[in-house]
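Student: My questions concern the predicted model and sequence given below.
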Amino acid sequence: MAEEVELKLALPQELRRALSRHPLLVAAQEMPARRLVNVYFDTPQQELRARGVALRLRRQAGHWLQTVKCAGLAAGGLSARPEWEQPYGGRFDFDAIDDRRLARWLARRHLEGRLQPVFSTVFRRRTWRIEREHGAALLAMFDEGLVRCGERTSPIRELELELVEGEPAELFAVASELAATLPLKPEPLSKAQRGYLLASGPRAPQRARTTAPLVDAHTGLAEALRRILRCLLAELQANEAGAAEGTDPEYVHRMRVALRRLRGLFRIFAPLLPAAGAAGLLPRLRELARTLGTARDWDILSEEILAPVLAGFPADRRLADLGRVAAERRSLAHAAVAHALADPGYGRLLIDLGALACDRSLDALASSPDALPEFAGRSLERLRRRTLARAKRADVADAASLHRLRIAIKRWRYAIEFFAPLQPGHAVQARLRRLTRLQRDLGALHDLVNAATPLELCAGEDPALREAVALAGGWHGPHHRRILQRLPKAIDKLVSSERG
């Protein structure tokens, strides 16, 4: 078994020549270009795909080569996957697979006679070998061609950095050098994943919410940080295409949550991180969060503040005009999101986040006397005390104090989710339910209060639009009062549940 460790980077078509002229590649050893033809196989039920297995035949030097790849580490364009290659003799042969669990699974599926072509890829590959310091080496492979499934096609245009010798951090170091002058962005999808998406037919981007990272009492501090960071990076990128498309507000919301959780992670691990690590990333994360936050505010204003009022008064022209003005501003905010995600700076941010997860200086944390349970316990207790202090000082007549409590609850909740496997299950879930309920009410109140400024911005000095704003405020007034009435009891309940 071999392990393929590579970093995939997307590159705009018009810059392929600029790539080959980059000093890093000019100084590297270029190998002869090749045309590669690949056919991917699966059962009619796509059982291999469901298992995270890719089965490929590649035409090479007049012969076919069989390759089996398994799901492995995949985040931020970086993948580390086991693979098995062997000549293809006219029938699929899995005897060389030395992973017992996979070998048993393949044997039980009785795949002989059930495998069929699903899609193919055809592309031209240019390859450079890059020698690095301390004996490290990697291949830079630029692929350009097509994924094909029947009459449907999808372009391939990506740079793969494949590790030959050394550590994965070298891949990000090279990517960072290239991205300093080229608009590269980590590509989270493999060619096989894109082929399966093509085979599934046209569809909207899939919303993605990543499951909780797997940590336990035996996970080292460095490994826990890496797992959570990669998990959040995958969540961020999984919602990127939908957020850029701008037709479904949920993608922007989930990208924003991923960014908040990333910032929360860096706050928790701040004392242990390399000095330049999180410090250089946090301002860039905040800037992206502001752009997404503006779009999210307009989404809430349109869908949760104005939409129910418009539904209640469908013939009111003042409300309809106000809704149109808000829709125009919402469209501009989403255009700003698409621009930010297409900006080269976003690609560099993703590369730097991936590089931090591979930073070997984090390994020093493994020898720290702080075992993960103790570190998590101290972090959670600090956030708990801060939240309870905010709760005790909260005043329903003071919107700023309620906002501070809402932020404290979010940060505590994210930390609980990070370290959930280290805590008693029932107690954790009960605490999360209490926090989520209170956060929901505080969030709804914040949205209602926060809507005043953009509504006034939409109305300007127009008397009819200002009347529409007043009508919307009156519509939501009872809901606003109900939240204010139940908040004191909910806050007291949180404080009392945490006593002792």
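Tutor: Structure's in. What do you need?
Student: use CA for all of it now, contacts and neighbours both
Tutor: Noted.
Student: Quick check, central residue of this structure?
Tutor: Per C-alpha atoms, centre = their mean, the C-alpha nearest to the average position across the chain is that of Leu236, at 1.9 Å.
Student: what helices or strands is the helix or strand hosting Ala222 leaning on?
Tutor: Element membership for Ala222 (DSSP states H and E) is helix 221-238. For helix 221-238, the packing partners by 3 or more C-alpha pairs under 8 Å, 6 or more residues apart in numbering; DSSP states H and E come out as strand 73-75, helix 249-269, helix 344-358.
Student: Which residues belonging to the lengthiest helix in the chain are considered buried?
Tutor: In the chain, taking DSSP state H as the definition, the longest helix is helix 463-497. By 16 or more other C-alpha atoms under 10 Å, the buried positions in helix 463-497 come out as 465-466, 468-469, 471-473, 475, 480, 484, 487, 490-491, 494.
Student: Reformat the residues you listed into CSV and put distance to Leu102 next to each item.
Tutor: Formatted as CSV, the buried residues of helix 463-497 follow (distance: C-alpha to C-alpha, whole Å):
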residue, distance to Leu102
Leu465, 65
Arg466, 66
Ala468, 63
Val469, 62
Leu471, 63
Ala472, 59
Gly473, 60
Trp475, 59
His480, 56
Leu484, 56
Leu487, 53
Ala490, 51
Ile491, 51
Leu494, 48
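Student: re the thing from before, packing partners of the longest helix of the chain?
Tutor: Using 3+ C-alpha pairs under 8 Å, 6+ apart, helix 463-497 is in contact with helix 317-342, helix 372-393, helix 425-450, helix 452-459.
Student: change it to 6 Å
Tutor: For helix 463-497, the contact count by 3 or more C-alpha pairs under 6 Å, 6 or more residues apart in numbering; DSSP states H and E identifies helix 317-342 as packing neighbours.
Student: Included below, for side-by-side comparison, is a second structure:
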Amino acid sequence: MMRGQESPLSASPALATVKARARKTGLRFWMERVLQECDQVCAGFGPDPVHDLRVALRRCRSIADGFIAIDPDPAWKEMKKAGRRLFSRLGELRDVHVMQEWVGKLASPSDPSAIALLQFLAAREIELKQEAALALNEFDRKQWRRWSIKLPRRTTRLRQGSMIFKHLALERWLHAHDLHRRAMRGRSRIAFHKLRIGLKRFRYIVENFLPEQHAAWGGDLKRVQDLLGEVHDLDVLWATATQIHAFPDEESRRRWQQTIADERNSRIHVYRDKTLGKSSLWYVWRSELPQGRQVASAALARLKLWASLLDPDFEHSQRITQLALQLYDGLTGALCVSAQAAEQRASVRARTS
């Protein structure tokens, strides 16, 4: 398998094991890991160090992405933005490394098209290593270390596996599932690319914030993401080969096109087997996310958390709201209250309960 070398959480059903693993892979762990991997990668920007630093950065950025949705502290966006340029430059370099692996897998060393591709990728690798080195030098490690102390403290306000995180996962699921349906209808390269990104965002919420679900789903989520990732790799390889005119003749072009199409289609076929029909993985994942009234309840819980993080004295605000509700009830008395007013009162009540 060409992608997805990051190990998932253990599939053990024991919650204690899941929680112990989570402590070793929390935000503080990954932010410190970024600094360690920065020291490792600068030795030569080889494939493994580049991959390891991207994994650490991606973990931090995906955790920040989750908390941005529920915590208004601007430091989350600042941290995510700080790693964007480095992550992007490393991503381009990683793409070159992956294409080099694919060329070695799909063709013999004497293939003229393979030789042309590898020569182009070697030159491009040198350029991208220089750009990655510049991005690494610009990366503010002191500020990153300050965030590594501040931000993990804010994560303690909300326990992993809570209904709020399940609601966030449901949002990601709904978006990704819509992209899945579009890809199954149109089957275009762009549709599969968007699906890959949508599924990735859903997976990261589950991976970072729902340890029990990740213990059960982690293997399947990783597998289907890898399948879509490899489809994307093959699309990028074909686009690169045609862009640089790597084929010496039409016969060579047809042979490469067929080889890449066969590899691509085989992965799409496996993806379809896992995600279509009554046993679709999409339905398995949806079954453990909020249903019915739980959706509204979880949404209100998110609003309450957001308000509590914004309000310097949330307990005082709760007391004021309780007094307002008492006055409302007293004034209405025996009067008939409309269904809309009753619903609005219930909404206010839910946010302070």
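Tutor: Done, it's in. Remember, it's a predicted structure, so these values are computed and weren't measured experimentally.
Student: And the TM-score between them?
Tutor: Superposed pair, TM-score by TM-score structural alignment, normalised by the length of structure 2: 0.64. Supporting alignment: 270 aligned residues with a C-alpha RMSD of 3.6 Å.
Student: And the contacts of the helix holding Ala222 of structure 1?
Tutor: Helix 221-238 of structure 1 has contacts (C-alpha atoms under 6 Å, 6 or more residues apart in numbering) with 75-76, 208, 210, 213, 255, 258, 357, 362-363, 365-366, 372.
Student: Go again with 8 Å.
Tutor: For helix 221-238 of structure 1, contacts defined as C-alpha atoms under 8 Å, 6 or more residues apart in numbering pick out 74-76, 188, 206-215, 254-255, 258-259, 261-262, 265, 269, 350, 353-354, 357-358, 362-366, 370-372, 418.
Student: Following the chain onward from it, which element is next?
Tutor: helix 240-245.
Student: just to revisit the earlier point, any of the contacts of helix 221-238 of structure 1 buried? List them.
Tutor: Among the contacts of helix 221-238 of structure 1, those classed as buried by 16+ other C-alpha under 10 Å are 74-76, 188, 207-209, 213, 215, 254-255, 258-259, 261-262, 265, 269, 350, 353-354, 357-358, 362, 365, 371-372, 418.
Student: Mind listing what's buried along stretch 434-447 of structure 1?
Tutor: Judged by neighbour count using 16+ other C-alpha under 10 Å, the buried positions of stretch 434-447 of structure 1 are Leu435, Leu438, Gln439, Asp441, Leu442, Gly443, Ala444, Leu445, His446, Asp447.
Student: what would the helices and strands packed on helix 221-238 of structure 1 look like in CSV with distance to Asp321 of structure 1?
Tutor: Shown next, in CSV, are those (distance: least, C-alpha to C-alpha, whole Å):
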stretch, distance to Asp321 of structure 1
strand 73-75, 44
helix 249-269, 22
helix 344-358, 36
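Student: looking at the ones you listed, which is closest to Ile409 of structure 1?
Tutor: With C-alpha to C-alpha as the criterion, Ile409 of structure 1 lies closest to helix 249-269 of these, at 11.7 Å.
Student: residue contacts, Cys42 of structure 2?
Tutor: With contact taken as C-alpha under 8 Å, 6+ apart, Cys42 of structure 2 is in contact with Ala133.
Student: how far away is it from Ala69 of structure 2?
Tutor: Plainly put, Cys42 of structure 2 is 33 Å away from Ala69 of structure 2 if you go by C-alpha to C-alpha, to the nearest Å.
Student: what does Leu309 of structure 2 give?
Tutor: In terms of C-alpha to C-alpha, Leu309 of structure 2 sits 12 Å off from Ala69 of structure 2.
Student: Give me the buried positions along the helix holding Ala222 of structure 1.
Tutor: Buried-residue list, helix 221-238 of structure 1, by 16+ other C-alpha under 10 Å: 221-238.
Student: same check, this time on stretch 232-239 of structure 2
Tutor: Buried, per 16+ other C-alpha under 10 Å, within stretch 232-239 of structure 2: His232, Asp233, Leu234, Asp235, Leu237, Trp238.
Student: Counterpart of the second one over in structure 1?
Tutor: I take that to be Asp233 of structure 2. Using TM-score structural alignment, the partner of Asp233 of structure 2 in structure 1 is Asp447.
Student: For its match, which non-adjacent residue is closest in space?
Tutor: Sequence neighbours aside, Ile300 is the residue nearest to Asp447 of structure 1 in space, at 7.4 Å (criterion: C-alpha to C-alpha, 6 or more residues apart in numbering).
Student: so the one you found is in which element?
Tutor: With DSSP H and E as the test, Ile300 of structure 1 turns up in helix 275-300.
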